[in-house]
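Participant: here you go, sequence then predicted model.
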Amino acid sequence: MLPTTDKMIMLGNYYKIHNEQVSTKILNATFFYLLLSIVWNSAFLLFRLPFSRANLLLLLSCLGAWFIVVGGKRLLRLSANISMHLVLLFMILVVCCLYFGSGYREAWGFFFLIPLISGFYGDRFVLILYSLLGLLMMIFVGHQYPIVSGIFDSIDLSNRILLYLIIATFSHLLLKQLNQLYEAQVTTIMDSADASIRQVVKTFIIAVEAKDAYTFGHSERVSKYAIELARNLPEYWDKKKLQCLYLSGLLHDIGKINIPEQVLTKSGALTKEEYDLIKSHPVVGGRMVEKLPMLGSLKPGVLYHHEKWDGTGYPTGIKGEEIPLDARILAIADVFDAVTSRRSYREAISPEEAFKIIEQGSGTHFDPYLVDKLREIKAKWIEVYNEASNEIKEFEQLTEFL
């Protein structure tokens, strides 16, 4: 699974897009309503029909405010969050103008629009804030400026508040449903992305290891060794970094896909040209993963896993902490698995002998801090080695049978 932080980032991006779309649609709907109301009531006034008590001046004022809000959004290029608050404050202004200018005895009902519109944004804090603000405005104007004097009393106030709270509750249900919908969409997208990444990585591994039967399972084992070591480091308490290291281990040798099989499986000593070709695989691998946005974060581990602590490694010759931590961990895991696995040009050695080689390379080949940490988790690496040994034996038996 991809990290929770990535999911939150994606959800945040969805909410920004959603908020901008909601703001635009609310403004469009408001413009249509105001324009229709102005034309509708103007016709009644023009033909002197007794079907309107609306205040055209207030409706025209709202339309003017609409142009100011829309123009301000476009000229100032306001963020989705600021636009949301601007639109909601504008709607409160419109509702107050409708209360005073509509002429309806039930004009206080326009305040129900505030919690309903606030709920469309899918933000609980925004819903509560503007619902309370709308409620206070409804109580204030209803008490201080009743449309019909002498009718408004405490019972009316109680009934209006109750109905307002009912509408606000339904708005909250709308908000919850909206959040669940986006949560489900993001989960589906991220699960799909996670499956796609795994499939791409598996395809790469198969392509590389198919060229050399001796390296069967090498990438998987390197990743497992690296993860066991990283779990002991505070830098990898973030699951996102641990996942990145794991995938880097799986793809650290992807650049070998560019190397001919006769070079990879050669049983004798390599020529200088062949060795130079082998040394090119980190650069090729780094270029390959950076071409895919979903794998770009793996480049440091893939590109620098053959660098050495003292600067004598390749391909760049960087040293010490200039080498990314992922690459320093993979360097140790890569060597350990390489020497404990049988290759075309030599036999495997035991894990204890491999640990001695790593100890001897502390401060020259390997990061001494990581070598110290390795001492604490040797047993974990032995477990990985034993499990892998059984898998290798099964694979060798299968290939011999075939």
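Facilitator: Thanks, I have it. Numbers count the residues shown, from 1 in each chain.
Participant: only C-alpha atoms from now on, for both contacts and neighbour counts.
Facilitator: OK.
Participant: residue 31 and residue 66 touch, don't they?
Facilitator: Yes. Using CA atoms under 8 Å, residue 31 is in contact with residue 66, at 7.1 Å.
Participant: higher neighbour count, the two?
Facilitator: Comparing residue 31 with residue 66 by other CA atoms under 10 Å, the one with more neighbours is residue 66, at 21 against 16.
Participant: that one touches residue 29, doesn't it?
Facilitator: No. Using CA under 8 Å as the test, residue 66 is too far from residue 29 to be in contact (11.1 Å).
Participant: helices of the stretch 251-400 of the chain, start to end?
Facilitator: Ranges of helices in the stretch 251-400 of the chain, per DSSP state H, counting those that start in this stretch, are 261-264, 272-279, 281-290, 299-304, 325-339, 351-360, 368-376, 378-401.
Participant: show me what the fifth one is packed against.
Facilitator: Just to be clear, that refers to helix 325-339. Contacts defined by 3 or more CA pairs under 8 Å, 6 or more residues apart in numbering; DSSP states H and E place helix 325-339 against helix 218-230, helix 239-251, helix 299-304, helix 351-360.
Participant: give me that answer again for 6 Å
Facilitator: helix 218-230, helix 299-304 (3 or more CA pairs under 6 Å, 6 or more residues apart in numbering; DSSP states H and E).
Participant: what does the first one contact?
Facilitator: Think helix 218-230. 236, 246, 249-250, 329-330, 333-334 (CA atoms under 6 Å, 6 or more residues apart in numbering).
Participant: the helices of the stretch 251-400 of the chain: which one's closest to residue 211?
Facilitator: Ranking these by proximity to residue 211 (CA to CA) places helix 261-264 first, at 5.7 Å.
Participant: most neighbours out of the contacts of helix 218-230, which is it?
Facilitator: residue 249 (32 neighbours).
Participant: if I look at that one, how far off is residue 303?
Facilitator: 11 Å (CA to CA, to the nearest Å).
Participant: residue 282 now?
Facilitator: Distance from residue 282 to residue 303, counting by CA to CA: 5 Å.
Participant: what of residue 356?
Facilitator: 26 Å.
Participant: neighbour-wise, which of the two wins?
Facilitator: When residue 356 and residue 303 are compared for neighbours, residue 303 comes out ahead with 27 against 10, by other CA under 10 Å.
Participant: just to check, that one is in contact with residue 287?
Facilitator: No. With contact defined as CA atoms under 6 Å, residue 303 does not reach residue 287; the gap is 8.4 Å.
Participant: circling back to that earlier point, and the helices of the stretch 251-400 of the chain, which is most packed in?
Facilitator: Highest mean neighbour count among the helices of the stretch 251-400 of the chain (mean count of other CA atoms under 10 Å): helix 299-304, with a mean of 27.
Participant: can you give me how far that one is from the chain middle?
Facilitator: 22 Å (CA atoms, centre = their mean, to the nearest Å).
Participant: for that helix, packing partners?
Facilitator: Secondary-structure packing of helix 299-304 (3+ CA pairs under 6 Å, 6+ apart): helix 281-290, helix 325-339.
Participant: and here's the other structure:
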Amino acid sequence: MAQHTELYEDYFNDHRLKVTTYLYRIIIIFLGLSCVWNTFFYLFQANFSRASLPSFLICLALLIMMGSLKRYIDFKASIYQHMILIYSVGLLIVVYFQSSYSEAWSFFLLLPLLAGIYGEKKTLVYYSLIGLGLLTFFSIKLPKKNYTADGIEISNRILLYIILSTLSFLVLQMLHLIYRRQVNLVKDSTEATIEEIVNTFVVAVEAKDVYTYGHSERVSQYAVALASSLPDYCEQDLKRIKLSGLLHDVGKINVPEHILMKKGRLFEKEYETVKTHSTSGAQMIERMSRLQRLKAGVLYHHERWDGTGYPSGLKGRDIPLDARVLAIADAFDAMTTTRSYRQGIKFEEAFYRLELAKGTQFDPWLIESLKDVKNRFREIYDGLECDRKQREKRIESL
């Protein structure tokens, strides 16, 4: 959920900056043409405009100054947005007084449209209220000298303004709907790509060691089962621990097959080689920005609660929670499956050994929480029994 929100905010901030930039350019073009238009009439003394050329030149100069200031000061997108909108309010007031027509009040109808294209509810409400206040004030207190509206026309103006503001609000809602759909599309596409990458790694690891066939999938399921019982994990966190479980042994790609498949006890040097898989695995996934959030689980899942683990010798709660959860899931599956150097043990025996290692190898709080998901562990264990038998047949055929 946090990633989803962050993605949405990034997308929206980008939209906000683009709209402000376009609005700035449009106003520049409008003022530039107005200045050229009125300069032409002034030079040829043609009486086709009542607008004040100096007023437009001052407005243009102020806008250019704002644009120049933006080049030297990196304003936040939201601040720059309000600078342009406040400027627009001032410009509409200037245009109102420059126009001698009774329809001059209609310029204020532009304000909810300008605010609405940003797609922000607060911005639309604030500037719509400002525009409504200005429209009402000028219609009653400062009407055009050559025309005075009666009460009915003023009420109709306000009604028209409210209708236009409401339509702007509907446009805003549609913009938000489009944003969410696009963000969800990107999010779903990203997650699908990540899962494909992860599954490719898993296949590569298991192709090197038939004894660990299905191990990554089972560790992932056990880890999610345990994590789902903890208050620290929301939906997005569970997705992370799921992928971390699948990738926790990815570093074994760099471990020679003769070591992974060795039937006897490993020599010390061989064991040191195996221990490098957590570090090399973390180095592999940190190169991919979309997988970096999995690094903690992959790197530290062999750390021990008492500080005697590897690769960093972290102790207690200094070990990331993902890694502590994965350590239990990894150990449980390792004990209950047959490896090249020993036979797997039964479900109850494995659970008993986890409890014996409480406070030494494993987080005691997590071991206590494990009791709440024992039935779920058994379901996973029983459900994967078919895969386990297939794996053992493959091993026997070697």
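Facilitator: Nice, I can see it. Source: prediction; values computed, not measured.
Participant: got a TM-score for the two of them?
Facilitator: The TM-score (TM-score structural alignment, normalised by the length of the second structure) is 0.95; 398 aligned residues with a CA RMSD of 1.9 Å.
Participant: can you tell me how far the residue lying closest to residue 244 of the second structure once chain neighbours are set aside is from residue 323 of the second structure?
Facilitator: Spatially, and ignoring its direct neighbours in sequence, residue 244 of the second structure is nearest to residue 294 (5.3 Å; CA to CA, 6 or more residues apart in numbering). In this structure, residue 294 of the second structure and residue 323 of the second structure are 10 Å apart, going by CA to CA.
Participant: residue 281 of the second structure too?
Facilitator: In terms of CA to CA, residue 281 of the second structure sits 13 Å off from residue 323 of the second structure.
Participant: now swap in residue 132 of the second structure and tell me
Facilitator: Residue 132 of the second structure is 58 Å from residue 323 of the second structure, by CA to CA.
Participant: go on, residue 211 of the second structure?
Facilitator: Counting by CA to CA - residue 211 of the second structure and residue 323 of the second structure are separated by 23 Å.
Participant: how about residue 70 of the second structure?
Facilitator: 46 Å.
Participant: residue 389 of the second structure too?
Facilitator: 29 Å.
Participant: next one: residue 293 of the second structure
Facilitator: Distance from residue 293 of the second structure to residue 323 of the second structure, by CA to CA: 12 Å.
Participant: do residue 235 of the second structure as well
Facilitator: Using CA to CA, residue 235 of the second structure is found at 18 Å from residue 323 of the second structure.
Participant: distance from stretch 20-29 of the first structure to the second structure after superposition?
Facilitator: Mean deviation of stretch 20-29 of the first structure relative to the second structure after superposition (mean CA distance after the TM-score superposition for the first structure): 1.0 Å.
Participant: equivalent range in the second structure for that stretch?
Facilitator: Under TM-score structural alignment, the alignment places stretch 20-29 of the first structure onto residues 17-26 of the second structure.
Participant: got it, and stretch 278-287 of the first structure?
Facilitator: Here stretch 278-287 of the first structure aligns to the second structure at residues 274-283, judged by TM-score structural alignment.
Participant: what's the offset of the matching stretch from the middle of its chain?
Facilitator: 28 Å.
Participant: and what of stretch 147-162 of the second structure?
Facilitator: Distance of stretch 147-162 of the second structure from the chain centroid (CA atoms, centre = their mean) equals 46 Å.
Participant: equivalent analysis for stretch 172-191 of the first structure, please.
Facilitator: Worked out by CA atoms, centre = their mean, stretch 172-191 of the first structure lies 15 Å from the chain centre.
Participant: using CSV, lay out the contacts of helix 218-230 of the first structure together with distance to residue 344 of the first structure.
Facilitator: Formatted as CSV, the contacts of helix 218-230 of the first structure follow (distance: CA to CA, whole Å):
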residue, distance to residue 344 of the first structure
236, 35
246, 27
249, 22
250, 21
329, 25
330, 22
333, 20
334, 17
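Participant: quick one: map residue 213 of the first structure onto the second structure.
Facilitator: In the second structure, residue 213 of the first structure lands on residue 210 (TM-score structural alignment).
Participant: distance of that match from residue 346 of the second structure?
Facilitator: Here residue 210 of the second structure is placed at a distance of 20 Å from residue 346 of the second structure (CA to CA).
Participant: and the two? which has more neighbours close in?
Facilitator: Comparing residue 210 of the second structure with residue 346 by other CA under 10 Å, the one with more neighbours is residue 210, at 19 against 11.
Participant: give the equivalent position in the first structure for residue 122 of the second structure.
Facilitator: Taking TM-score structural alignment for the superposition, residue 122 of the second structure sits opposite residue 125 in the first structure.
Participant: meant to ask about residue 153 of the second structure
Facilitator: In the first structure, residue 153 of the second structure lines up with residue 156, judged by TM-score structural alignment.
Participant: check which helix or strand its match maps to.
Facilitator: Under the criterion of DSSP states H and E, residue 156 of the first structure resides in helix 154-209.
Participant: average gap between that helix and the second structure?
Facilitator: Relative to the second structure, helix 154-209 of the first structure is 1.2 Å off (mean CA distance after the TM-score superposition for the first structure).
Participant: including distance to residue 53 of the first structure, could the helices and strands packed on helix 299-304 of the first structure go into CSV?
Facilitator: Below are those laid out as CSV (distance: least, CA to CA, whole Å):
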stretch, distance to residue 53 of the first structure
helix 281-290, 67
helix 325-339, 74
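Participant: contacts for stretch 138-152 of the first structure?
Facilitator: Residues outside stretch 138-152 of the first structure that contact it (CA under 6 Å, 6+ apart): residue 105.
Participant: straight-line length of it, end to end?
Facilitator: Distance across stretch 138-152 of the first structure, first residue to last, is 12 Å (CA to CA).
Participant: mind listing what's buried in that stretch?
Facilitator: Judged by neighbour count (16 or more other CA atoms under 10 Å), stretch 138-152 of the first structure contains these buried residues: 138-139, 142-143, 146-147.
Participant: do stretch 79-96 of the second structure as well
Facilitator: 80-81, 84-85, 87-89, 91-96.
Participant: now do stretch 103-110 of the second structure
Facilitator: Residues of stretch 103-110 of the second structure classed as buried under the neighbour-count rule (16+ other CA under 10 Å) are 104-105, 107-110.
Participant: please apply the same query to stretch 195-207 of the second structure.
Facilitator: Residues of stretch 195-207 of the second structure classed as buried: 198-199, 201-202, 205-206 (neighbour count, 16+ other CA under 10 Å).
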